[in-house]
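Engineer: fold the following.
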Amino acid sequence: MVLQYKPYTEYIDSGIDWFGSVPKSWTLTRLKFEATVNMGQSPSSEDCNQDGIGLPFLQGNAEFGLINPSPKQYCETPRKIAHTGQLLFSVRAPVGALNVADQIYGIGRGLCAIEGARNLLNSFLWWLIPIIRSELDAVSTGSTFEAVSAEQVENVSFYNPSLSEQFNISRFLDHEIAKIDTLIVKQQQLILLLKEKRQAVINHAVTKGSNPNAEMRDSGVDWLGKIPVDWDVVSLKHLVSAPIIDGPHTSPTRQEDGIPFISAEAISAGFINFEKKWGYISKEDHQLYSKRYAPQRGDILMVKLGATTGTVAMVETDEAFNIWVPLATIRTRADIPSKFIFYLLQSSSVRDAIQLSWTFGTQQTLGLGTIANLRTPLPPREECEKIIKLIEKKNPIFDQLINKSEHSLLLLKERRAALISAAVTGKIDVRNWVAPEETQSNKEVAA
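Structural biologist: From the prediction side, this is the model:
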């Protein structure tokens, strides 16, 4: 898309790696010379409330929306203020997150308020900041979270076009990016719909079976409803060949190489993502932990601690690895197809039932006893196999469509980023750009 726009006629080397070549007429400057940067400061917690008393207060980017924030706190005596129209810039992870103040806000130390001076339009700065994030990412520091200081923000270098060019660039990007964003939203909605349809296949198959004409009976379980008459309902603990347990409750020593050690972050979409492993452990630790549990192909791992509680994955490798305490292990009996239990645990009905049993401390937790006592439908083995085949026949079609849609979404996002970068760094010349509807209006007037 960028190729359809003409470049400027004359360029020079900017001397800034991420900026590349720049139109000769643009001026090298720093943010502190073109804008005011007001770093936030956190008030005492006693001065904050959720009762709407005082100014709406933002500690960081947690309340950021697509363009404007949605405050949840208020402060009677904020130490720093952002005024309407100023840009709210996150100076803590994720560094560079951006919103616009739609009213006066008190701001904490996770934010700064930026406002262009006479030679820098806020509308241009809105599009420039996502591009200068690369420089800020390079200097961000912090052991607990990445952060940038006021000095680092103020000293960001960039090339500034004339005010008229800034205005045209902003109008161009407002128009073109809005079109791309509309396509992105539609693609995201399509992906969501496809995932819902994929999930519906699993939900119906594992609770109603493969025969649409099967005679039904009440299961006696509220969340399960009616099931085929020849199905049983049993606790999960009666379907396993070994007790449902979790990984070791001790912290191993991380090694540079060795045996992969898996925790909750590696469990997603039904698979173990070994690229997201916690790290490696020694063979000695692996042997020690394997006395408690040694993974086998066909085992099911369920997250029982943290934000992804209830997520499951199946072991599909014979390579040695081990697991940590946030994961529970389910090994089915030889006469119970493990894939049926795997799909059952992915159904939204089971996940809803599990959520009712969560306990909350600092994070959501699912007890091993709760998992073991989960009431589950149990079809005859032949029906289990039919259900597995049904799911594995239909869902690859949805998987293919989802992958294709996600690839299209990625291309749209890349196209969006490339167009913004090209415009604010002068790789394309939009000084004479006119919105298509304006061109059409002019033709109508002329006629």
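Engineer: CA only for contacts and neighbour counts going forward, please
Structural biologist: Noted.
Engineer: surely Ser290 meets Asn322?
Structural biologist: Yes: the criterion here is Cα atoms under 8 Å, and Ser290 meets it with Asn322 at 7.4 Å.
Engineer: compare neighbour counts for the two and give me the winner.
Structural biologist: Asn322 (22 against 16; other Cα atoms under 10 Å).
Engineer: now do the same contact list for the more buried one.
Structural biologist: 247, 259-262, 286, 289-290, 294-295 (Cα atoms under 8 Å, 6 or more residues apart in numbering).
Engineer: closest to Asp232 out of those residues?
Structural biologist: Pro295 (28.5 Å; Cα to Cα).
Engineer: tell me how many other residues crowd the closest one.
Structural biologist: Neighbours around Pro295, by other Cα under 10 Å: 21.
Engineer: quick one, helices of the stretch 251-400 of the chain?
Structural biologist: Along the stretch 251-400 of the chain, the segments classed as helices by DSSP state H, counting those that start in this stretch run 283-290, 338-346, 348-355, 368-372, 381-424.
Engineer: wait, what's in contact with Glu46?
Structural biologist: So Glu46 contacts nothing (Cα under 8 Å, 6+ apart).
Engineer: one more, for comparison:
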Amino acid sequence: MSRYQAYAEYKDSGVEWLGIYPSHWVLTRVKFESYVKARVGWHGLKSDDFTDEGPYLVTGSDFIGPVINWDNCYHCDQERYEQDPYIQLKEADLLITKDGTIGKVALASGLNGNATLNSGVFVVRPLSNSYTTRYYFWLLKSNVFTGFVDFNKTGSTIVHLYQDTFVNFKYAMPSFAEQEKIANFLDHETAKIDLLIEKQQGLIALLKEKRQAVISHAVTKGLNPNAQMKDSGVEWLGVVPEHWTLKNYRYATKIYRGKFGHRPRNDPALYDGNYPFIQTGDVAQAGKHILNYKQTLNDRGAAVSQKFPAGTLVMAIAANIGDTAILDFEAYAPDSVVGFKPYENLDLEFLRYSLMAALPALEQTSTQSTQANLNIDRIGSVQAAFPLIDEQLEIVSKLDSLIERYGQIEEKALIAIECMQERRTALISAAVTGKIDVRGWQA
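Structural biologist: This is a model prediction of the structure:
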């Protein structure tokens, strides 16, 4: 914040979440400046009240950044809309969620018809022309407001922002002209930061695509650009080096499925023993090797599960199908996981990269009932290409090096995003509390 000047004089607010504020600002509360209403009591709408047309019915899930996504809003009939005139929305109304993820804020802009609220959302509107909701939006996005919420929910396990609590939120309010200046400043400066964050997120997405493309090319085309090629006759493989062998996975590796049957999935009588129990989440979070686990089985649980030896390549075949990792210890696994033990002359890590490249082909074979699912027969029926063991090891070494490099770039991008998000938060809080003076700012 060193590039911005402070105000000349400050006062101590005596408020834990606010601290000092510019001496010419006014210390006030929401209830002195704002009309705050929500849908209450028997006016609460149920799923049967939602319609495909009619007045908009806004919920917290319709908040997309600073605005309402009108295209995805539910609707209600006119009678329900007219039931509660206090929550009939107007252009530029400020909305804030009070249940679930509390404190999400959006402006009702671009309103092109009648709209009302479902339960879980407050509408906040100035009682007079004392403030602009654009400034209030940024105030409620600041650490000042989140500090107030945290202070008031200490010790409570229920995530709920009560109206009596919210209207007593104490803050310092500048003049209307300063509010507009602060809102313009934050609109402009946060948009610049958001664009930089978006670019870093785009870089991460490109890295993921690049990683998949590099793996796919290496395990289907090899590393020698001058190698003689042949048509594999397999869609996902295309042409492959002439000297590579084509075979189904069932002939390249032993495939066996986890199990955990004939019991309630969360039966406590089977857990908390001496046997490590890995699940799809452990595979997804592992990276290349599974080193940790969150759950264990006792003797009864182990008796109804499948044991995988150390050195097994495991794959999730439900939920996030295709996630793979190498198990570094003996463990049990449920039926949402399969294990692979390569036959002779197949490197375990090459097999892992091969399965990663084959994921689109594996997904095509998965069942699509309630969710994607694979089974041993479907995996085993997919055909892949395999070089001799020395070439497999060379490919693994090259891919390990490239994946590590991509991982380092991704890590730097994630750190950059975190830093920019912190700067964004700090800038908002500094501006709405008067820690920086932006009256002379110009875009």
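Engineer: sorry, back to before: in ChimeraX, select just the buried ones from the contacts of Asn322 of the first structure.
Structural biologist: This is the ChimeraX syntax for the buried subset of those, where burial follows 16 or more other Cα atoms under 10 Å:
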select :247,259,260,261,262,286,289,290,294,295
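Engineer: which pair in the contacts of Asn322 of the first structure spans the largest distance?
Structural biologist: Gly247 and Ile259 (14.6 Å).
Engineer: still on that earlier bit, need the contacts of Asn322 of the first structure in CSV with distance to Leu345 of the first structure, can you?
Structural biologist: As requested, these are exported to CSV (distance: Cα to Cα, whole Å):
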residue, distance to Leu345 of the first structure
Gly247, 19
Ile259, 28
Pro260, 25
Phe261, 23
Ile262, 20
His286, 28
Tyr289, 26
Ser290, 25
Ala294, 21
Pro295, 19
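Engineer: just give me the closest of the contacts of Asn322 of the first structure to Lys32 of the first structure.
Structural biologist: Ile262 (46.1 Å).
Engineer: touching, that closest one and Trp324? I think so.
Structural biologist: Yes: contact status for Ile262 of the first structure versus Trp324: in contact at 6.3 Å, counting by Cα under 8 Å.
Engineer: need the contact list for the aligned partner of Phe176 of the second structure in the first structure.
Structural biologist: Alignment note (TM-score structural alignment): Phe176 of the second structure maps to Leu163 of the first structure. When contacts are counted by Cα under 8 Å, 6+ apart, Leu163 of the first structure touches 119-121.
Engineer: equivalent analysis for Phe261 of the first structure, please.
Structural biologist: 277-281, 321-324.
Engineer: all the strands of the stretch 151-300 of the first structure, in order from the start?
Structural biologist: Secondary structure of the stretch 151-300 of the first structure (DSSP state E, counting those that start in this stretch): strands at 157-160, 216-218, 226-228, 232-235, 245-246, 259-262, 267-268, 271-272, 279-281, 300-303.
Engineer: now for those strands, which one comes closest to Ala62 of the first structure?
Structural biologist: So among the strands of the stretch 151-300 of the first structure, strand 267-268 is nearest, using Cα to Cα, at 24.1 Å.
Engineer: distance between that closest one and the chain's centre?
Structural biologist: 14 Å (Cα atoms, centre = their mean, to the nearest Å).
Engineer: can you check stretch 320-327 of the first structure too?
Structural biologist: Distance of stretch 320-327 of the first structure from its chain centroid, counting by Cα atoms, centre = their mean, is 24 Å.
Engineer: can you pull the buried residues of it?
Structural biologist: 321-327.
Engineer: contacting residues for the residue nearest to the spatial centre of the second structure?
Structural biologist: With the centre of the second structure defined as its mean C-alpha position, the nearest residue by Cα atoms, centre = their mean is Gln201, 12.2 Å away. For Gln201 of the second structure, the contact set (Cα under 8 Å, 6+ apart) comprises 413, 417.
Engineer: ok, so of the contacts of Asn322 of the first structure, who is nearest Arg415 of the first structure?
Structural biologist: Ile262 (35.4 Å).
Engineer: could you check how far that closest one is from Leu163 of the first structure?
Structural biologist: Counting by Cα to Cα, to the nearest Å, the separation of Ile262 of the first structure from Leu163 of the first structure is 54 Å.
Engineer: repeat that for Cys75 of the first structure.
Structural biologist: Applying Cα to Cα, the value for Cys75 of the first structure to Leu163 of the first structure is 37 Å.
Engineer: quick check: Thr367 of the second structure touching Asn373?
Structural biologist: Yes: taking contacts as Cα under 8 Å, Thr367 of the second structure lies within contact range of Asn373: 5.2 Å.
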